[in-house]
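[1] Please find the sequence and the predicted model below.
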Amino acid sequence: MRLTMYTDFSLRILLYLGAKERSELSTIQDISEAYHISKNHLMKVSHELGKAGFIETVRGRGGGIRLAHAPEEINIGEVIRRMEDDFHLVECFNSATNSCPISPVCGLKGVLGRALHAYLNVLSEYTLQDLLLNKNELQAILQPQRIDN
C-alpha cells in the first residue's frame, strides 16, 4: 500500500508545524524551503488541511499557518483517511469502474480489504504527538540554514 504524494506532503506539513510552538505561525515558503518541495504543491495541500480542520490559516501581512489542535488530538489515521482520494488497491474496490470478470467469486478482494482495514487501524493508533518524540532533532533539521559571512 502506498500513500499519494498529497498525503505525504500533508503529513510533512503537520510534522513541521508540530515541531514548532503551537501558537507560532509558519509560512508555506518556510515549509517549502525546509523540505525542498514546490510552494504551489504545498499551498494546495495546506488549503485542504485547513478545510479538514487540521490547521488554521491566518491571512494578511505576518500571517501563516499553524496547527488547529494540539498534536495529541491529531490522529494520523484520520489525517490519512481525509487526505487520500481513494483506497482502491485493486480495480474491484471501485464498483463504478470495475470490469474484472472474477469479482463476484474472487477471494482476493476480501483479503486486501482486511489488509487495508488493518493498515488504517494501525495508523489510527498514533497521533501527531507520537511522531514528535524527537521534536528537537526535527527542529534542527527543518530550521533554515543560515550562511555566515
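    Received, thanks.
[2] From now on I want contacts and neighbour counts done on CA atoms only, so please keep to that.
    Noted.
[3] And stretch 30-46, what's buried?
    30, 31, 32, 39, 42, 45, 46 (16 or more other CA atoms under 10 Å).
[4] ok, second structure coming up, stack it against the first:
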Amino acid sequence: MQLSTHTDYALRLLIYLAIADGESPATVQDAAARYRVSAHHMAKVAQTLVQLGHVNSRRGRGGGLSLAQPADAIDVGALVRQTENLTLLECFGPNSTCPIDPACRLKGLLGRAQNAFLETLDGHTIADLVGNAAELRALLRPENDVLPNPE
C-alpha cells in the first residue's frame, strides 16, 4: 500500500512537533523548510491536523503549531485511517460494477492485506517514532540544508 503525500506530511509534521525544543514556536514554514517540502502543501496538512484535533494552531506574533495532545496519545494507525482514502479498488466502494464481485477472492485477499497493514500501525504512536528525538533534531537542524525549499 502506498500512502498519499498528505499522510506522509501529516506524519512528518507530527514528528517535527513532537521533537520541537519549545524555544520558539514551530511554524509551517520552518517544518516545510526542515523537510525540504512545499510550505503550501504543509499548510494544508497542518489545517487537516488541526481539524482532526491533533494539532493546536495559534495565530499572530508568537503563534505557531503545537501538539494538541501528548505524542503517546496519537495512534499512527488511527491517523492513517483519518487521512487516507482506503478504497483500494472500485469494488471496495458501495457501487461496484465488477461482474465477478460476488465471487471474487482477490477482493478478500486485498482486504485482509490492507487490514494487516493497518493492524501493524495500530498501537504505535508518534511517541514511538520519536524515541530517537536527539538524532532527529540533529538531522533537521537548519545547518543541514543542502537544497532550497521548493516553493
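    Arrived safely, thanks for sending. Note that this is a predicted model, so its numbers are computed, not measured.
[5] TM-score them against each other, please.
    The TM-score (TM-score structural alignment, normalised by the length of structure 1) is 0.91; 145 aligned residues with a CA RMSD of 1.7 Å.
[6] Now do stretch 123-141 of structure 1: distance to the chain's middle.
    13 Å (CA atoms, centre = their mean, to the nearest Å).
[7] and if you look at stretch 90-102 of structure 1?
    27 Å.
[8] rewinding a little: can you flag which of the buried residues of stretch 30-46 of structure 1 belong to helices?
    Using DSSP state H, the members of the buried residues of stretch 30-46 of structure 1 that fall in helices are 30, 31, 32, 39, 42, 45, 46.
[9] and the one helix or strand residue 9 of structure 2 maps to, how far from structure 1 on average?
    Residue 9 of structure 2 is part of helix 5-19, with elements assigned from DSSP states H and E. On superposition with structure 1, the mean distance recorded for helix 5-19 of structure 2 (mean CA distance after the TM-score superposition for structure 1) is 0.5 Å.
[10] For the equivalent of residue 105 of structure 1 over in structure 2, give me its contacts.
    The alignment partner of residue 105 of structure 1 in structure 2, by TM-score structural alignment, is residue 103. Under the criterion of CA atoms under 8 Å, 6 or more residues apart in numbering, residue 103 of structure 2 has no neighbours.
[11] cool, and residue 66 of structure 2?
    Residues in contact with residue 66 of structure 2 (CA under 8 Å, 6+ apart) are 17, 25, 26, 55, 56, 57.
[12] With residue 68 of structure 2 as the reference, measure out to the last one.
    Here residue 57 of structure 2 is placed at a distance of 9 Å from residue 68 of structure 2 (CA to CA, to the nearest Å).
[13] Please apply the same query to the first one.
    Counting by CA to CA, the separation of residue 17 of structure 2 from residue 68 of structure 2 is 10 Å.
[14] Between those two, tell me which one has more neighbours.
    Neighbour count, other CA atoms under 10 Å: between residue 17 of structure 2 and residue 68, residue 17 has more, with 21 against 16.
[15] Now stretch 111-121 of structure 2 on structure 1. Mean distance?
    Counting by mean CA distance after the TM-score superposition for structure 1, stretch 111-121 of structure 2 comes out at 1.1 Å.
[16] And that stretch, what's buried?
    Buried-residue list, stretch 111-121 of structure 2, by 16+ other CA under 10 Å: 111, 114, 118, 121.
[17] circling back to that earlier point, starting at the chain centroid, how far to the helix holding residue 9 of structure 2?
    Distance of helix 5-19 of structure 2 from the chain centroid (CA atoms, centre = their mean) equals 5 Å.
[18] what helices or strands is it leaning on?
    Packing partners of helix 5-19 of structure 2 (3 or more CA pairs under 8 Å, 6 or more residues apart in numbering; DSSP states H and E): helix 39-51, strand 64-67, helix 76-83, helix 126-129, helix 133-139.
[19] next structured bit after the longest one?
    Going back to what we said before, that points to helix 39-51 of structure 2. Heading C-terminal from helix 39-51 of structure 2 (DSSP H and E), you reach strand 55-58.
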